[in-house]
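Enquirer: below are the sequence and a predicted model for it; my questions follow.
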Amino acid sequence: MKKNILKAVVIGTLLVASLTGCKKEEKASEDKVITVAASATPHAEILEQAKTILAKDGWELKVTEFSDYVQPNSVVESGEFDANYFQHIPYLEQFNKDQKTHLVNAGGIHYEPFGIYPGTKKDLSELVKGDVIAVPNDTTNEARALLLLQDNGIITLKDGVGLEATVKDIVDNPYEIKFQELEGAQVSRVVSEVAFVVLNGNYALEAGFSVAKDAVAYEASDSEAAKTYVNVIAVKEGNEDNEGIKKLVEVLKSDEIKKFIEETYDGAVIPFED
């Protein structure tokens, strides 16, 4: 009887140790997972390239694509995802202000020159009174679109409005342009209905546009605007120094990823140098 009891104790101890070991191993595995919410192009594509590099160091990168500009921030704020990769800093700051969220920049990865692309017309010289131009309707991207139009002599904005500019801040509109304000992902879908569309880089790519070949006008790569709108890895405040996040940013800023960006996007996406 004593031998049987002893045997049972030993087996039970080994079983507990085994299960504990499994749990520790499972937790270690879970700790090496990074979840990121991203726009499809180019963000998710760039992240796909990072997966292999991260895997070499034992990290699993899980990427989920979103087609809007709200959910990726919401799921990071809630803790459902570790990070997102789809937005520039002015949009992040405005979102925090409007939505009372607590998201921060964990690292700048690339920027995308904003461009004016042809719709029913191919050159800005073809504009006539009453033409329609489609622009994004979120605060910072609409301002960026309007500033680009101003730089190209289409409109004049009120002095000092900067990144707060809306169509209400237009003080001179010699062509009497009408603006169709749409959610960012929808702008490219009206190219056959308006004279021009103004797009940020990822939506231009998704629409099949090339910055170098198709843009009527775009922000210069060395412009202050391009640097201001660097796309970042965003996380909830307090998580920016997490091991997985730091490793993700390190890989996305690596020479391998820079080379991929430069060879893939024809100037529509440019690696950001700190």
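Expert: It's in.

Enquirer: hey, let's count contacts and neighbours off CA atoms from now on
Expert: Noted.

Enquirer: contacting residues around the closest residue to residue 131 other than its chain neighbours?
Expert: Distances taken as Cα to Cα, 6 or more residues apart in numbering put residue 177 closest to residue 131, at 5.2 Å, once the chain neighbours are dropped. Residues in contact with residue 177 (Cα atoms under 8 Å, 6 or more residues apart in numbering) are 129, 130, 131, 132, 133.

Enquirer: comparison target, given below:
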Amino acid sequence: MRMKKQGSLLVAVMIVLAGVLSGCGADKNNDEAKAAAEGNSSGNAGKEITLKVGAAAVPHAEILEFIKPKLKEEGINLEIVTLDDEGQLNPALQEKQIDANYFQHVPYLDSIKEEKGYDFAVTAKVHVEPIGFYSEKLKSAEELPDGAKIGIPNNPSNEYRALVLLQQQGLIKLKDGLTTYEATPKDIAENPHNLEFVEADSATLPRALPDLDGAVINTNIVLESGIDPKSALFREDANSPYANVIVVRSGDENRDEIKKLDEALTSPDVKQFIEDKYGVAVVPAF
């Protein structure tokens, strides 16, 4: 009889324990389901992707700053990398220090990628910075004297670009057959005003203006130097082929975060931002 009672007691205890354990399991499952629901309600919580983009300080980095909040909403932490020497942004991309860069136009990229062995791809055209002719001594192009000293950028693609601008003004004539977006003063066929050309690093041209009759200067450098871009005596028009582009390593074109970067940079909001902030100095290319 005693053994029978003990057996009944043991069964009862086991039933109670089973109920407790079942309850714990249900609580655990409920907790996990709740956590999953909370995770889903927070979108990309905990899954944010950092995208490093190398850029020139003005206007490129400023435009990237404008789209930062939009990308943040899409789970992308945009990290903007600016370097004192913009020429290092392509090596940085090659060495995977950054995911993309935004500072150059296609003629410039074409002029160096074969020499350096870069395997890069262009994913979006964003804006044109019409290159212009600036002077501290002259009020108009008509005042340019014979024998004037004119500063021009000394990198191949921008030097060609500067010379083409001067040709459009009827100041010089280049040799026929220049098809590689590269030229130097040696490629001038006609120089009726005996202009003297001073080839210099683009960044130094604003400081050299007092010693020159004028200089052809890239707009981003004009902006960085505090020169009013409206003071250009003449400039490229909006049909310039020198649109500034997003460049990535070949094969990265289809990365989701790169596509979202391109979409954000070519949105109506960015177009409005560029027009409002920069006026004639920067022209949307989309």
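Expert: Cool, the structure landed. In this text the structure is predicted, and so the values were computed from the model without any measurement.

Enquirer: TM between them?
Expert: The TM-score (TM-score structural alignment, normalised by the length of structure 1) is 0.84; 241 aligned residues with a Cα RMSD of 1.6 Å.

Enquirer: coming back round to it: can you tell me which residue in structure 2 aligns to the residue nearest to residue 131 of structure 1?
Expert: Counting by TM-score structural alignment, residue 177 of structure 1 corresponds to residue 195 in structure 2.

Enquirer: for that match, give its distance to residue 124 of structure 2.
Expert: 38 Å (Cα to Cα, to the nearest Å).

Enquirer: could you do residue 39 of structure 2 as well?
Expert: Distance of residue 39 of structure 2 to residue 124 of structure 2, computed by Cα to Cα: 34 Å.

Enquirer: now swap in residue 134 of structure 2 and tell me
Expert: Counting by Cα to Cα, the gap from residue 134 of structure 2 to residue 124 of structure 2 is 30 Å.

Enquirer: pretty sure residue 106 of structure 1 is in a strand, no?
Expert: Yes. Residue 106 of structure 1 forms part of a strand when assessed by DSSP: H, G, I helix; E, B strand; the rest coil.

Enquirer: which position in structure 1 aligns with residue 63 of structure 2?
Expert: Residue 63 of structure 2 maps onto residue 46 in structure 1, with residues paired by TM-score structural alignment.

Enquirer: cool, and residue 119 of structure 2?
Expert: Using TM-score structural alignment, the partner of residue 119 of structure 2 in structure 1 is residue 102.

Enquirer: go on, residue 155 of structure 2?
Expert: Aligned by TM-score structural alignment, residue 155 of structure 2 pairs with residue 138 of structure 1.

Enquirer: surely residue 59 of structure 1 is in contact with residue 34?
Expert: Yes. Using Cα atoms under 8 Å, residue 59 of structure 1 makes contact with residue 34 at a distance of 7.3 Å.

Enquirer: what sits in contact with each of the two?
Expert: Listed contacts common to residue 59 of structure 1 and residue 34 are residue 244; contacts here mean Cα under 8 Å, 6+ apart.

Enquirer: by neighbours, which of the contacts of residue 177 of structure 1 wins?
Expert: In terms of neighbour count, residue 133 stands highest of the contacts of residue 177 of structure 1 at 25 neighbours, by other Cα atoms under 10 Å.

Enquirer: does that residue count as helix, strand or coil?
Expert: Of the three states, residue 133 of structure 1 takes strand under three-state DSSP.

Enquirer: residue 80 of structure 1 versus that one, what's the distance?
Expert: Distance, residue 133 of structure 1 to residue 80 of structure 1, using Cα to Cα: 38 Å.

Enquirer: and if you look at residue 220 of structure 1?
Expert: Applying Cα to Cα, the value for residue 220 of structure 1 to residue 80 of structure 1 is 37 Å.

Enquirer: can you check residue 111 of structure 1 too?
Expert: In terms of Cα to Cα, residue 111 of structure 1 sits 26 Å off from residue 80 of structure 1.

Enquirer: same check on residue 168 of structure 1?
Expert: 38 Å.

Enquirer: between these two, which has more neighbouring residues?
Expert: A count of neighbours by other Cα under 10 Å puts residue 80 above the other of residue 168 of structure 1 and residue 80, at 13 against 8.
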